[in-house]
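Q: Output the structure for:
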Amino acid sequence: MIYRNTCPLCGSSQIHEALTAKDYTVSKETFGIWHCGTCTGRFTQNVPDGAHIGKYYQSQEYISHTETKEGLINRLYHSVRKITLRSKQNWVRSASGLKQGTLLDIGSGTGAFLHYMKTGGWNVTGLEPDDTARHNAKQLYQIEALPVDQLFTLQQQQFDAITMWHVLEHVHELHRYLEQMRKLVKPEGAIIIAVPNYTSLDASYYKGFWAAYDVPRHLYHFSPAAMESLLAQHGITVVKKHPMVFDGFYVSLLSEKYKTGKSRLLQGFWHGLRSYRRGLKEVDRCSSIVYECKISS
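A: Predicted coordinates for the structure are as follows:
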């Protein structure tokens, strides 16, 4: 287990426990979530190290690895995925200024996004740590994803865009990854990172039951201020933020199940709608935020 005396995002010693959360997906264990008073980031305390965390991903309910459609919430996820994939494509095109180019997706899962971009004419490379997810990517989409440790063998400045969709919060070697991403993207290229936002309206309501804490798989929990501070340490500047508006619905439905033990569709939908409407008005209160970034000049 990894116990931290300082914030893994900024190195400050001004940290304290903020709340606890349960792993509802796999282990049913409880973990402490600590808060940094300096950068406002949060992190999960006493997490398994990289060699031992794999078992916490071994669940048919872990949709990014299995493509499961079991249960109402996962079926709803699939029903809006085409819209989400189109949004991701538009963000990449807008951020890079290109309709076609070279793309690296870190944590590519079962390959749905890479497949969508490839059919749009992009030259794609995927990195994925999970063997099952890589196998499913090949079977489902003919995507040959590479093991994630290949990140550090790739040629520098070869990608027009690098994407991480809900992946950064899983990475043990956080600073090493960000430094390598800065090296791999072309000078005028774009880095696009999506992460959950613990300062969102739905997180404030559900507190320790908020599904996007997803302990211990989520090692870090970001606020907008913490993200900008973290990226700036590596010469990466946030130029625009986008709301991932549908995440509030998915997360609220799952959080409602965790809180009550029941799939209360109406209640979860209502809190998701509140988060959706707030996120449209104020990006920093959205359930998940997409950070469009450039290399600092």
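
Q: For the rest of this, base every contact and every neighbour count on C-alpha atoms.
A: OK.

Q: Now do the contacts for the residue nearest to Gly272 when sequence neighbours are not counted.
A: Closest residue to Gly272 apart from its sequence neighbours, by CA to CA, 6 or more residues apart in numbering: Phe249 at 4.0 Å. Phe249 sits next to 268-269, 271-273, 275-276 when contact means CA atoms under 8 Å, 6 or more residues apart in numbering.

Q: Apply 10 Å and report the result again.
A: 73, 76-77, 202, 255, 265, 268-276, 287 (CA atoms under 10 Å, 6 or more residues apart in numbering).

Q: I'd like the distance between it and Ser255.
A: Counting by CA to CA, to the nearest Å, the gap from Phe249 to Ser255 is 10 Å.

Q: one more to put side by side:
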Amino acid sequence: MDLQLQTHPEDARDYARIGDAIRYLVAHATEQPQLADLAAAVHLSQSRLQRLFTCWAGVSPKRFIQQLTCEAAKARLAAGVPVLPLAYELGLSGGSRLHDLFVTLEAMTPGEYQRGGAGLEIGWSVEASRFGPLLLAQTARGICALQFVVDEAGAETWLHEQWPQARLRRQNGQGRALAERLFAPLSLRDGPPLALRVQGSNFQIQVWRALLGVPYGGLLSYGQLAASIGRPQAARAVGSAVGANPVAWLIPCHRVIRAEGALGQYRWGEARKAELVGWESAQLAAQPQDAAWMA
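A: Below you'll find the predicted structure:
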């Protein structure tokens, strides 16, 4: 097994085991658990756990938990992130560099939003990914939704609620190549630019656009994000906009944490946020400094 996308049933079970391990690490971070403690908690041998975890994350469980501690997070926050001095000034057709992908974000027009997607055709599918099943929905002009899902029926219901007048077409496998690209190791990513086509208020779009400027592996607080868009007193409103993000990972709301270093809530679960933050940090740490991709 390598760090490529895993899709068969055994790999799905492996992801569940890793999720259990990370939840344990987060819950016991202050105790700095040993490998034996973690192995016992997830009912695996130490050798099996070490091998499985390292294949999935690229680092050992011990190294991974070091990336997740509050002290480490606070240090990264205090170091400052060169966040977005220009990102929110780029305009609707502008773009920022995210990971090693180019991502452009375009807002649907107020008229399109009010019409509930009338005249819009949205193709969607649920694809396997490193972090669990993904709902991927696309229009002719770009990705309009990327969500971690628990059940597919709920995912389709959510799509109908967001675009009640749009024509939804399930196209199994249409997002498989993109899902593989998203979570490949840094050194293996390649491909054409990605376009996002999202609906939201002007303020939400401003916040989501700002998030595109946060470097891969970087962290910032809600207050820092609010200040970066010229609204230092609006941290609470910024938090609501972050929580409403319709495009997981590509609009990296997982990189926004509490000022004291705690990860905080996440639309798709705090455990998954820990997985994303820890894995991203581990991937970055594995790169030579001069080769590390930054936003």
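
Q: Drop the TM-score for these two in here.
A: TM-score for the superposed chains, counting by TM-score structural alignment, normalised by the length of the second structure: 0.27, backed by 141 aligned residues with a CA RMSD of 6.6 Å.

Q: okay, and the common contacts of Phe249 and Ser255 of the first structure?
A: With CA under 10 Å, 6+ apart, Phe249 of the first structure and Ser255 have common neighbours 202, 268, 271.

Q: Please enumerate the strands of the second structure.
A: Assigned by DSSP state E, the second structure shows strands spanning 95-98, 101-107, 121-127, 134-139, 142-148, 167-170, 194-198, 220-221, 256-257.

Q: could you dump those strands to CSV with mean neighbour count and distance to Ala285 of the second structure?
A: Formatted as CSV, the strands of the second structure follow (neighbours: other CA atoms under 10 Å; distance: least, CA to CA, whole Å):
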stretch, mean neighbour count, distance to Ala285 of the second structure
strand 95-98, 21, 17
strand 101-107, 20, 19
strand 121-127, 22, 28
strand 134-139, 23, 26
strand 142-148, 22, 25
strand 167-170, 15, 38
strand 194-198, 20, 25
strand 220-221, 25, 18
strand 256-257, 26, 19
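
Q: between those, which one is nearest to Ala271 of the second structure?
A: Evaluated over the strands of the second structure, closeness to Ala271 of the second structure peaks at strand 142-148, with 12.4 Å, by CA to CA.

Q: how far off strand 121-127 does that closest one point, in degrees?
A: On the basis of axes from the mean of the first three to the mean of the last three CA atoms, to 10 degrees, strand 142-148 of the second structure is oriented at 30 degrees to strand 121-127.

Q: helix/strand/coil for the residue nearest to Gly272 of the first structure?
A: Three-state assignment for Phe249 of the first structure (DSSP: H, G, I helix; E, B strand; the rest coil): helix.

Q: Same question for the one 3 residues further on.
A: In three-state terms, and counting by three-state DSSP, Ser252 of the first structure is helix.

Q: The stretch 51-200 of the first structure: strands as residue ranges?
A: Under the criterion DSSP state E, counting those that start in this stretch, the stretch 51-200 of the first structure contains strands at 102-106, 123-127, 159-165, 185-196.

Q: Format the ones you listed as a markdown table; extra columns: mean neighbour count and distance to Lys240 of the first structure.
A: Listed next are the strands of the stretch 51-200 of the first structure as a markdown table, based on neighbours: other CA under 10 Å; distance: least, CA to CA, whole Å:
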| stretch | mean neighbour count | distance to Lys240 of the first structure |
| --- | --- | --- |
| strand 102-106 | 23 | 19 |
| strand 123-127 | 20 | 24 |
| strand 159-165 | 23 | 15 |
| strand 185-196 | 23 | 10 |
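
Q: Looking at the ones you listed, spot the one closest to Glu179 of the first structure.
A: Checked against CA to CA, the stretch from those lying closest is strand 185-196, at 10.6 Å.

Q: next helix or strand past that closest one?
A: Downstream of strand 185-196 of the first structure, the next assigned helix or strand under DSSP states H and E is helix 201-206.

Q: Next, the buried residues of that following helix.
A: 201-203, 206 (16 or more other CA atoms under 10 Å).

Q: Can you spell out which helices and strands pack onto the helix or strand just after it?
A: Reading on from helix 201-206 of the first structure to the C-terminus, the next helix or strand found by DSSP H and E is strand 220-221. Packing partners of strand 220-221 of the first structure (3 or more CA pairs under 10 Å, 6 or more residues apart in numbering; DSSP states H and E): strand 30-36, strand 42-44, strand 185-196.

Q: Is it possible to get CSV of the ones you listed that adds distance to Tyr291 of the first structure?
A: Shown next, in CSV, are these (distance: least, CA to CA, whole Å):
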stretch, distance to Tyr291 of the first structure
strand 30-36, 21
strand 42-44, 18
strand 185-196, 5
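
Q: neighbours around Gln50 of the second structure, how many?
A: 18 (other CA atoms under 10 Å).

Q: Sorry, wrong one. I was asking about Gly154 of the second structure.
A: Quick note: Gly154 of the second structure (other CA under 10 Å) scores 11 neighbours.

Q: coming back round to it: for the shared contacts of Phe249 and Ser255 of the first structure, give me CSV that also has distance to Lys241 of the first structure.
A: Below are those laid out as CSV (distance: CA to CA, whole Å):
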residue, distance to Lys241 of the first structure
Asp202, 18
Gly268, 25
His271, 22
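
Q: sorry, back to before: okay if I get the strands of the stretch 51-200 of the first structure as JSON lines plus distance to Gln139 of the first structure?
A: Formatted as JSON lines, those follow (distance: least, CA to CA, whole Å):
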{"stretch": "strand 102-106", "distance to Gln139 of the first structure": "18"}
{"stretch": "strand 123-127", "distance to Gln139 of the first structure": "15"}
{"stretch": "strand 159-165", "distance to Gln139 of the first structure": "21"}
{"stretch": "strand 185-196", "distance to Gln139 of the first structure": "26"}
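
Q: which stretch among these comes nearest Ile33 of the first structure?
A: Comparing the strands of the stretch 51-200 of the first structure by CA to CA, strand 185-196 comes nearest, at 14.6 Å.

Q: got the angle for that closest one vs strand 102-106?
A: Going by the same axes, to 10 degrees, strand 185-196 of the first structure makes 40 degrees with strand 102-106.
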